[in-house]
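[1] heads up, no residue letters with this:
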């Protein structure tokens, strides 16, 4: 390309995909000196007419990602009448998907943006769970979607991460007899707080394995029955004071416990 050319990027959504493809192609021609003009959220024939008029004034190409069939057909027709080359960046691949996988496309704009929003919401939730893990900052409970409380080794952290990947912001707080629970715990809605309990035998076995992995003796007070009973008794008193739902995690995988929590949250919302 000896001179700067114009490519109109047209989309019924944001148009990032089309612009990225055009930039990738333009780098193959004289270092990518192409004037790219993005036209986002094109929703009507009038929008297309305006783009066709602008493109007619230049030596232009139209590259588009329009999934709404009627708009695509109108753009193709008007571009042909104006002798403007219009390149469909989506439909050839969409057609291949339909033929190969025997599925029909939704033909709805903005779906990629929805996927992006879901992704970033999950990333934000994971970052939240890390920041407010193990009672690091009690203020997180006030803005969390879910708050988990329980003694050590009741799967609070793995459960927080699992729920975070579902898009929920989770804070968790350990309950220890020697440490008073934070004031924030009694200010949150009890419907978003969940107490995790476990049988003494199960907790004893888990804590012994934990000590072994750390190279410590299983006779440490952390795994003693007396200590475990003391902690569980204290935790149950706190849970009763909070008035939150209590889930026995003794024989549950993290996924099962998460399912119980999500069902409770769903039922809670349905009653509002």
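    Alright, I've got the coordinates. None of these values were measured; they are calculated from a predicted model.
[2] from here on, just use CA atoms for contacts and neighbour counts.
    Will do.
[3] ok, which stretches of the stretch 51-200 of the chain are strands?
    60-65, 85-88, 146-150, 170-174, 193-197 (DSSP state E, counting those that start in this stretch).
[4] would CSV of those with distance to residue 107 and mean neighbour count be doable?
    Shown next, in CSV, are these (distance: least, Cα to Cα, whole Å; neighbours: other Cα atoms under 10 Å):
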stretch, distance to residue 107, mean neighbour count
strand 60-65, 11, 23
strand 85-88, 14, 18
strand 146-150, 36, 26
strand 170-174, 35, 28
strand 193-197, 41, 24
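[5] compare these and give me the one nearest residue 233.
    strand 193-197 (10.0 Å; Cα to Cα).
[6] that closest one to strand 170-174, inter-axis angle?
    50 degrees (axes from the mean of the first three to the mean of the last three Cα atoms, to 10 degrees).
[7] any idea how far residue 25 is from residue 67?
    22 Å (Cα to Cα, to the nearest Å).
[8] burial check on residue 23, number of neighbours?
    Residues within reach of residue 23, counting by other Cα atoms under 10 Å, total 17.
[9] likewise residue 212?
    Around residue 212 there are 12 residues (other Cα under 10 Å).
[10] and the nearest residue in space to it that is not next to it in sequence, helix, strand or coil?
    Closest residue to residue 212 apart from its sequence neighbours, by Cα to Cα, 6 or more residues apart in numbering: residue 218 at 6.7 Å. Following DSSP: H, G, I helix; E, B strand; the rest coil, we place residue 218 in the coil state.
[11] put this next to the previous one:
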């Protein structure tokens, strides 16, 4: 009987996290018998000493090396050491980068970690969107203390769409509806006033929005929700509360959601400087 062949070791090197290189290695390995090789990821390779250590291990285990290193001096040193030790080595990125360089007539940055930075941006956006859904419409006041910005105002002042729009800018947004019969959450008074944005609107505009909302729901436009008396009561209450909070207030009457969101974003950015 033939002795079972030892699994091939593939060292996957990167000057960032190395997820891309390992995924490509595993995609290639999927074309072969399962378990014929295993990958060993070595992230954040940005010094020559680490290269020496991996080359030594690859030599001792009869392994091979795949890499996505863009730092020129580290990449060159790795290629030279691997060639000197007769270790199979494959540069995953360079062929494509060279092709793009020729086609785009532009020089690559040769900076490590750029892809990971993009990944982090994406995950921050997803996290912010999930946050906005979880803490929408005052569902859980604990979100107020965790938020980057808290929107507050009466019903139909675009709190939810604004929260979602700002989430795509990676801001964690909670929103709190203001109703005269319901005390606002105490958390609203516990956070810095700079984090709170009040939304106000004219009675006429709010009446128009609420009337259309009632029609869309198949309800009578004369419902108390859309009467000028009720609207004025709510707006007076919200104005008094916003004054107590000492927060910035934005009039959304004649502004599109995108315009208001950009204004809020600029306010938040200016306070973080």
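    Thanks, I have it. All of these numbers come straight from a predicted model, not from anything done at the bench.
[12] send over the TM-score of the superposed chains.
    Here the TM-score for the pair of chains, by TM-score structural alignment, normalised by the length of the first structure, is 0.94; 270 aligned residues with a Cα RMSD of 1.6 Å.
[13] just to revisit the earlier point, okay, residue 67 and residue 25 of the first structure: which has more neighbours?
    residue 67 (21 against 13).
[14] alignment lookup: that one to the second structure.
    The alignment partner of residue 67 of the first structure in the second structure, by TM-score structural alignment, is residue 70.
[15] distance of the spatially closest residue to its match that is not a sequence neighbour relative to residue 75 of the second structure?
    Nearest residue to residue 70 of the second structure in three dimensions, chain neighbours excluded: residue 110, at 5.2 Å (Cα to Cα, 6+ apart). Distance, residue 110 of the second structure to residue 75 of the second structure, using Cα to Cα: 11 Å.
[16] just residue 60 of the second structure next, same as before
    On the measure of Cα to Cα, residue 60 of the second structure and residue 75 of the second structure end up 21 Å apart.
[17] which one's more surrounded, the two?
    Taking neighbours as other Cα under 10 Å, residue 60 of the second structure and residue 75 compare with residue 75 leading, 21 against 9.
[18] wait, the more buried one touches residue 69, no?
    Yes: at 5.8 Å, residue 75 of the second structure counts as touching residue 69 under the criterion of Cα atoms under 8 Å.
[19] circling back: tell me which residue of the first structure matches up with the residue nearest to residue 70 of the second structure.
    Per TM-score structural alignment, residue 110 of the second structure is aligned with residue 107.
[20] report the contact partners of its match.
    Counting by Cα atoms under 8 Å, 6 or more residues apart in numbering, residue 107 of the first structure makes contact with 67-69.
[21] do residue 106 of the first structure as well
    Contacts of residue 106 of the first structure by Cα under 8 Å, 6+ apart: none found.
[22] so how far is residue 116 of the first structure from it?
    17 Å.
[23] residue 22 of the first structure -> the second structure?
    In the second structure, residue 22 of the first structure lands on residue 25 (TM-score structural alignment).
[24] which strand or helix spans that match?
    helix 19-29 (DSSP states H and E).
[25] give me the angle between that helix and strand 64-68.
    130 degrees.
[26] what's the average distance of helix 19-29 of the second structure to the first structure?
    Its matched residues in the first structure lie on average 1.2 Å from helix 19-29 of the second structure after superposition (mean Cα distance after the TM-score superposition for the first structure).
[27] touching, residue 217 of the first structure and residue 210? I think so.
    No: with contacts counted by Cα under 8 Å, residue 217 of the first structure stays clear of residue 210, the gap being 10.0 Å.
[28] and the residue nearest to residue 212 of the first structure, how many neighbours?
    17.
[29] could you do residue 46 of the second structure as well?
    The burial count for residue 46 of the second structure: 19, using other Cα under 10 Å.
[30] sorry, back to before: ok, now which ones touch the residue nearest to residue 212 of the first structure?
    By Cα under 8 Å, 6+ apart, the neighbours of residue 218 of the first structure are 208-209, 211-212.
[31] thinking again about what came up before, ok, now how distant is the residue nearest to residue 70 of the second structure from residue 160 of the second structure?
    For residue 110 of the second structure, the distance to residue 160 of the second structure - Cα to Cα - is 41 Å.
[32] now swap in residue 111 of the second structure and tell me
    For residue 111 of the second structure relative to residue 160 of the second structure (Cα to Cα), the value is 39 Å.
[33] and if you look at residue 190 of the second structure?
    In terms of Cα to Cα, residue 190 of the second structure sits 22 Å off from residue 160 of the second structure.
[34] which helix or which strand is home to residue 201 of the first structure?
    With DSSP H and E as the test, residue 201 of the first structure turns up in helix 200-213.
[35] what range in the second structure does that helix sit on?
    Residue span in the second structure matched to helix 200-213 of the first structure, by TM-score structural alignment: 203-216.
[36] buried set for the matching stretch?
    203, 206-207, 210-211, 214 (16 or more other Cα atoms under 10 Å).
[37] how many neighbours does residue 80 of the first structure have?
    Residues lying near residue 80 of the first structure (other Cα under 10 Å) number 12.
[38] give the aligned equivalent of it in the second structure.
    Counting by TM-score structural alignment, residue 80 of the first structure lines up with residue 83 in the second structure.
[39] now the helices for the stretch 151-273 of the second structure?
    Taking DSSP state H, counting those that start in this stretch to define them, one finds helices in the stretch 151-273 of the second structure at 159-167, 203-216, 228-245, 257-272.
[40] would you enumerate the residues in contact with residue 85 of the first structure?
    If you count contacts by Cα under 8 Å, 6+ apart, then residue 85 of the first structure has 60-62, 79 around it.
[41] need these in CSV (columns: distance to residue 35 of the first structure).
    Formatted as CSV, these follow (distance: Cα to Cα, whole Å):
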residue, distance to residue 35 of the first structure
60, 9
61, 11
62, 12
79, 19
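[42] return the member of those residues nearest to residue 180 of the first structure.
    For the contacts of residue 85 of the first structure, the nearest to residue 180 of the first structure is residue 62 (65.6 Å; Cα to Cα).
[43] surely that closest one is in contact with residue 5?
    No: look at residue 62 of the first structure against residue 5 with Cα under 8 Å: they stay out of range, at 11.5 Å.
[44] now the common contact residues for those two.
    Between them, residue 62 of the first structure and residue 5 share no contacting residue, judged by Cα under 8 Å, 6+ apart.
[45] element containing the counterpart of residue 51 of the second structure in the first structure?
    Under the alignment (TM-score structural alignment), residue 51 of the second structure pairs with residue 48 of the first structure. For residue 48 of the first structure, the element it lies in under DSSP H and E is helix 45-56.
[46] now do that helix: which elements does it pack against?
    Secondary-structure packing of helix 45-56 of the first structure (3 or more Cα pairs under 8 Å, 6 or more residues apart in numbering; DSSP states H and E): helix 69-81.
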